[in-house]
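Trainee: Got a predicted structure plus its sequence, pasted below:
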Amino acid sequence: MTIDRRRFLTALGAGGAMTVAGARSAVAAPRRPLDAWPGRARGAAALPPDWQALRARLGERLVLPGDPDYPVARLGFNELNDGQLPAAVARCVSPGDVQACLEVARGHGVPIAARSGGHSYLGYSIPNAGLVIDVRLMAGVEVRPDGTALVGAGARLIEVYAALAAAGRLLPAGSCPTVGVGGLTLGGGIGVLTRKYGLTCDRLVGAEVVTADSSLREASAESEPDLYWALRGGGGGNFGVVTQFSFETAPAPGLTVFTMNFPAGSSEAVIGAWQPWVATAPFELWASCQVAGGTPPTCHIVGCWVGGEDSLRPLLARFVAAVGTEPTASRVLEKDYLDAMKFMAGCSTDTIAQCHPIFEGGILPRAAFVAVSRMLGPTPVDSAGVVELMAGRTGVSLLLDSLGGAVAELAPDATAFPHRSSLASAQVYAGTTQAGQEETTEVVDGIRDGLARLGAHGAYVNYIDASLPDWGRAYYGANLGRLQEVARCYDPDGVFAFPQSVVLA
């Protein structure tokens, strides 16, 4: 069976249920209700947008409630956000379409949000009673002779990987095949090649952006440099609608993927050995430590090595020796770039088209889940404390994805992504249902807050979290003030305001 990347990674060796009894929606208990979206009109202060005027421009690509395509067009990835009902979904095919959307909707007090892959954990890309500027149809990928890739903002990662692989190139990015390149890049872009090649945003050399005043701008180191800085890790939705990215790619070498499952009762030793191992490993190594809650918690490792199996084996042997316990099962597989990305995505089908959502003709289901995050500091956290947090939490997974390497070579203020010294990101993930939301909120948030007590502060904006304490500083650190200045410069009227806009932090 083909499953989405997060369920694939958490299922490797976990052997437990993927759904938490009494689980919650990622937007079930936000601190700010959806009908109090920033900038939304109250009372009769503003007339609604003239949707028919926009339909005259877009035709059937403007989808309104009651239209046959609306039930699918309105959906995001997380099923728990299905209660959100946008007033309109505009399927844009050009920057001109985006400009037209803003001309019609701006100033009417309705939420306006861009949507690439629709994976916003809180459903911020499908605002209730708002306008979704859907850039999915702008999904072309062109690789130029110098290796620069021009990528439409609506391209899904599997499409980007396939096009780059055909040209013998790679881009470090995320693992879930249906994630849009837009949201991933704008929040930073953590993935399985980051230690060798950096974050996705580190490879960004330019972007085509429609700002709140409907201007089409080119953001790069030479043109609109403050906007360019903010787009590299400042979070999607804050500064405008990106319609195209320009990335510096790298030649695609052979890769080796691996998994190791460890026996119950060894999680403390595995976590304790994993942290110094990845901290001192060659940049070519990326490894994720996956802790499945239970009694006791269990642990497995998923990783990727830039190179062949022979050069990886000594590193794996060193790690196993540090753990002091042999894995109960392991796999080491040499693959080319595209097949390695498909393996990490949990989508090993030969047909790229099948690595798409069901409603786009693929075979990948949507998911119902809640996820929150922390960032591990430069020093290891107490492994016994981590195990204690996960004890008895059946159905909850903790994904520790290694950073360091090339990520740490840039200063925290070189881009908007501040977590350059972090050892790893920590994502708490739970498959869920609509029932019993409050109980799971407490469980998942409790683990997040427990990680903070262990020294894992900060958070990853692409794992956006409604109840995260001091979220502005957690996402952006010392870069928050500059980000707020950029947002106020390019969107002084809050056209793109949403509950966790940088200007509200």
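Mentor: Great, that's in hand.

Trainee: C-alpha from now on. contacts and neighbour counts both.
Mentor: Noted.

Trainee: Name the residues of stretch 128-143 that are buried.
Mentor: Buried positions in stretch 128-143, judged by neighbour count with 16 or more other CA atoms under 10 Å: 128-136, 138-143.

Trainee: Which pair of these spans the longest distance?
Mentor: Pairwise distances across those peak at 38.3 Å for 129 and 143 (criterion: CA to CA).

Trainee: Mark which of the buried residues of stretch 128-143 are part of strands, please.
Mentor: 131, 132, 133, 134, 141, 142, 143 (DSSP state E).

Trainee: now the longest helix along the chain, how far from the chain's geometric center?
Mentor: The single longest helix within the chain, with elements called by DSSP state H, is helix 437-453. Distance, stretch centre to chain centre, for helix 437-453: 20 Å (CA atoms, centre = their mean, to the nearest Å).

Trainee: helix or strand right after it?
Mentor: Downstream of helix 437-453, the next assigned helix or strand under DSSP states H and E is helix 471-476.

Trainee: which strands and helices sit next to the helix or strand that comes right after that following helix?
Mentor: Proceeding N to C from helix 471-476, the next assigned helix or strand is helix 480-490, under DSSP H and E. Where contact means 3 or more CA pairs under 8 Å, 6 or more residues apart in numbering; DSSP states H and E, helix 480-490 is packed against helix 225-231.

Trainee: And the contacts of the helix it packs on?
Mentor: Residues outside helix 225-231 that contact it (CA atoms under 8 Å, 6 or more residues apart in numbering) are 185-187, 201, 206-207, 219-221, 239, 414-416, 483, 486.

Trainee: give me that answer again for 6 Å
Mentor: Contact partners of helix 225-231, identified using CA atoms under 6 Å, 6 or more residues apart in numbering, comprise 186, 219, 220, 415, 416.

Trainee: which residues of the stretch 1-150 of the chain fall in strands?
Mentor: Assigned by DSSP state E, counting those that start in this stretch, the stretch 1-150 of the chain shows strands spanning 62-63, 88-91, 112-115, 131-134, 141-143, 148-152.

Trainee: Residue 6 is nearest to which of those?
Mentor: Proximity to residue 6, assessed across the strands of the stretch 1-150 of the chain by CA to CA, is greatest for strand 112-115 (20.6 Å).

Trainee: quick one: the closest one to chain centroid distance?
Mentor: Centre-to-centre, strand 112-115 and its host chain are 16 Å apart (CA atoms, centre = their mean).

Trainee: do stretch 162-180 as well
Mentor: Remark: stretch 162-180 is offset 14 Å from the chain centroid, using CA atoms, centre = their mean.

Trainee: Now the terminal residues of that stretch, how far apart.
Mentor: Stretch 162-180 stretches 14 Å from its first residue to its last (CA to CA, to the nearest Å).

Trainee: Take this one as well and set it beside the first:
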Amino acid sequence: MDFNALSGVVVTKESPNYEECCLSWNRAIEKHPLVIVYCQENQDVIQAIKWAKQYGVPFRIRSGTHHYEGYSTGDQLLVIDVSCMNRIELNETTVKVQGGVRNRELYEAVCGAGYPFPGGGCPTVGVAGYTLGGGWGYSSRLFGLGCDQLIEAEVITAEGQLIVANANQHEDLFWALRGSGGGNFGVVTSLTYRLPEKIEMATLINIDYKHVGFAKVVDVALRYQRFFKNLDRRLNLKMAMYNSETKGKGVKLTGLFYGSKEEAQDLLSLFQDATDFDFDYMTVLQANREIQDSHPEFEMYRSGGRFIHRDYSADELLTMLDLIDERAQGSLYTAITFYGLGGAIADIEKDETAFYYRDASFILGFQSVWEDPKYRAINNEWVLERFNVLATYTRGSFINFPIVQPGDYEKNYYGDNLEALKAVKRKYDPEGIFNFEQAIKP
């Protein structure tokens, strides 16, 4: 096996920085690839695909290392890493980014020029993976998902060809890229987005009920559900119902409002009994910086996501919260989180893009976080067992919050769009070389 036939920066098990290059943002993922290629240009990607086919070596595509289940890496395989391909081209109406650009870099460029953008919350998440899975963020109710602003993508196919997908060419692939998740059809090496109108200022919202117990959490959650009925789309909120080592049992609302502090306080006055009721009017860039800075440099966790299509009763919420009444051994934090949908997300028909669950009210996220590696197995088992219970309250799974799950994962992720996605897969990757544990099958 000739590693010299690979181009770009090639890291093997003999390289001094190999262990560092294996690390995922989620430190609970421990994988050891055969070789990692840090691609500098499209030709490096093409060469890597050809090399993998020549030697029959499976491969994965990696950018920000944030895949929840670690499917962007693996043992004894080739990792095609595009994180070094991070150029950004900004003009008055569009922004074009390479496949390795991350959220923070995009926000600095776009918001620094006065534009808002429906990006993600975590600074080191790759923009490509975020977008390909739909792309939820605090600006999504106003501007739509990340994929809704995408107008063109450059993709390297299974044949090692660079093609351009947009509304006029390779339209079927362009449709599929907007919500099907990363790694299914090719290596996306650039994405072009339309830019919203400039907005300079926004209000960052932090509302926290600490050490209040789950009865109070249910009361707040019921208010939150009612609050989202006909909600001003300039506002979006994430609600985390948590059991924390430091904050006890409580609930935190984090949000962004494209309007004044006074208007935001008035809109959210029903939550003013919170322990913390903080509103800060600032530039859109600074608001996104603060959201991103709240994320740690890395974590050790297990998490997954589902879609919520109805309101829950007080009894149902209490039953769900019973699942986190006791944290798993070693866990420092566990939460059931609702991510607000609706607004511009629901303006688009379910079959207009590959992102199917546009009629959902919320995404449900579930997680456990720990620090000592010895607790990984027990936390994994704890999360999976409870995630399967939460699945009975929900319908459909979120591809950007992936988790091993019983039943038909393809149907869970893609709903009625699955057959159309399979047709795209057969056309662009008939041999299924873009393959991983939960890939779309030809």
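Mentor: Here it is on my side, so go on. Keep in mind that what you see is a predicted model, and the values were worked out from it rather than measured.

Trainee: Superposed, how do the two chains score by TM?
Mentor: With the length set by TM-score structural alignment, normalised by the length of structure 2, the two chains reach a TM-score of 0.92; 429 aligned residues with a CA RMSD of 1.9 Å.

Trainee: coming back round to it: output the strands of the stretch 1-150 of structure 1 in CSV, with distance to residue 252 of structure 1 appended to each entry.
Mentor: Listed next are these as CSV, based on distance: least, CA to CA, whole Å:
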stretch, distance to residue 252 of structure 1
strand 62-63, 39
strand 88-91, 33
strand 112-115, 29
strand 131-134, 31
strand 141-143, 13
strand 148-152, 13
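
Trainee: Quick check: the gap between the aligned partner of residue 174 of structure 1 in structure 2 and residue 358 of structure 2.
Mentor: Using TM-score structural alignment, the partner of residue 174 of structure 1 in structure 2 is residue 120. Plainly put, residue 120 of structure 2 is 18 Å away from residue 358 of structure 2 if you go by CA to CA.

Trainee: Neighbour count for the two, which is higher?
Mentor: Higher neighbour count among residue 120 of structure 2 and residue 358: residue 120, with 27 against 22, using other CA atoms under 10 Å.

Trainee: How much space separates that one from residue 289 of structure 2?
Mentor: Residue 120 of structure 2 is 11 Å from residue 289 of structure 2, where distance means CA to CA.

Trainee: Show me the strands in the stretch 151-300 of structure 2, by range?
Mentor: Along the stretch 151-300 of structure 2, the segments classed as strands by DSSP E, counting those that start in this stretch run 162-166, 187-194, 201-209, 235-244, 248-257, 276-283.

Trainee: Which elements pack onto the fifth one?
Mentor: The elements that strand 248-257 of structure 2 packs onto, with contact taken as 3 or more CA pairs under 6 Å, 6 or more residues apart in numbering; DSSP states H and E, are strand 201-209, strand 235-244.

Trainee: how close does residue 106 of structure 2 get to residue 128 of structure 2?
Mentor: In this view, residue 106 of structure 2 and residue 128 of structure 2 are 11 Å apart by CA to CA.

Trainee: And residue 71 of structure 2, by the same measure?
Mentor: Relative to residue 128 of structure 2, and taking CA to CA, residue 71 of structure 2 is found at 15 Å.

Trainee: What does residue 430 of structure 1 correspond to in structure 2?
Mentor: Aligned counterpart of residue 430 of structure 1 in structure 2: residue 368 (TM-score structural alignment).

Trainee: For its match, the count of nearby residues, please.
Mentor: Applying other CA under 10 Å, we find 26 residues neighbouring residue 368 of structure 2.

Trainee: you'd agree it is in a strand?
Mentor: Yes - membership of residue 368 of structure 2 in a strand is supported by DSSP: H, G, I helix; E, B strand; the rest coil.

Trainee: now it: how far from residue 299 of structure 2?
Mentor: For residue 368 of structure 2, the distance to residue 299 of structure 2 - CA to CA - is 10 Å.

Trainee: Quick one: map residue 410 of structure 1 onto structure 2.
Mentor: Aligned counterpart of residue 410 of structure 1 in structure 2: residue 348 (TM-score structural alignment).

Trainee: Can you check which of the helices and strands packed on strand 248-257 of structure 2 gets nearest to residue 124 of structure 2?
Mentor: Nearest of these (CA to CA): strand 235-244, 19.4 Å.

Trainee: Can you list the helices and strands that that closest one packs against?
Mentor: So strand 235-244 of structure 2, by 3+ CA pairs under 6 Å, 6+ apart, packs with strand 248-257, strand 331-340.

Trainee: Output those in TSV; the columns should cover distance to residue 223 of structure 2 and mean neighbour count.
Mentor: Converted to TSV, those look like this (distance: least, CA to CA, whole Å; neighbours: other CA atoms under 10 Å):
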stretch	distance to residue 223 of structure 2	mean neighbour count
strand 248-257	12	23
strand 331-340	13	23
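
Trainee: before we move on, back to that, got the strands of the stretch 151-300 of structure 2 as JSON lines, with distance to residue 378 of structure 2 columns?
Mentor: As requested, the strands of the stretch 151-300 of structure 2 are exported to JSON lines (distance: least, CA to CA, whole Å):
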{"stretch": "strand 162-166", "distance to residue 378 of structure 2": "44"}
{"stretch": "strand 187-194", "distance to residue 378 of structure 2": "35"}
{"stretch": "strand 201-209", "distance to residue 378 of structure 2": "29"}
{"stretch": "strand 235-244", "distance to residue 378 of structure 2": "17"}
{"stretch": "strand 248-257", "distance to residue 378 of structure 2": "21"}
{"stretch": "strand 276-283", "distance to residue 378 of structure 2": "33"}
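
Trainee: how about the ones you listed, which one is nearest residue 375 of structure 2?
Mentor: Of all the strands of the stretch 151-300 of structure 2, strand 235-244 sits nearest to residue 375 of structure 2, with 16.5 Å by CA to CA.

Trainee: once aligned to structure 1, how far is the closest one on average?
Mentor: Superposing on structure 1 and averaging over aligned pairs (mean CA distance after the TM-score superposition for structure 1), strand 235-244 of structure 2 comes out at 1.5 Å.

Trainee: Identify the residue of structure 1 aligned to residue 3 of structure 2.
Mentor: Residue pairing (TM-score structural alignment): residue 3 of structure 2 is matched to residue 51 of structure 1.

Trainee: same check, this time on residue 87 of structure 2
Mentor: So residue 87 of structure 2 corresponds to residue 140, using TM-score structural alignment.

Trainee: wait, what's in contact with that match?
Mentor: Residue 140 of structure 1 makes contacts with 151, 152, as judged by CA under 6 Å, 6+ apart.
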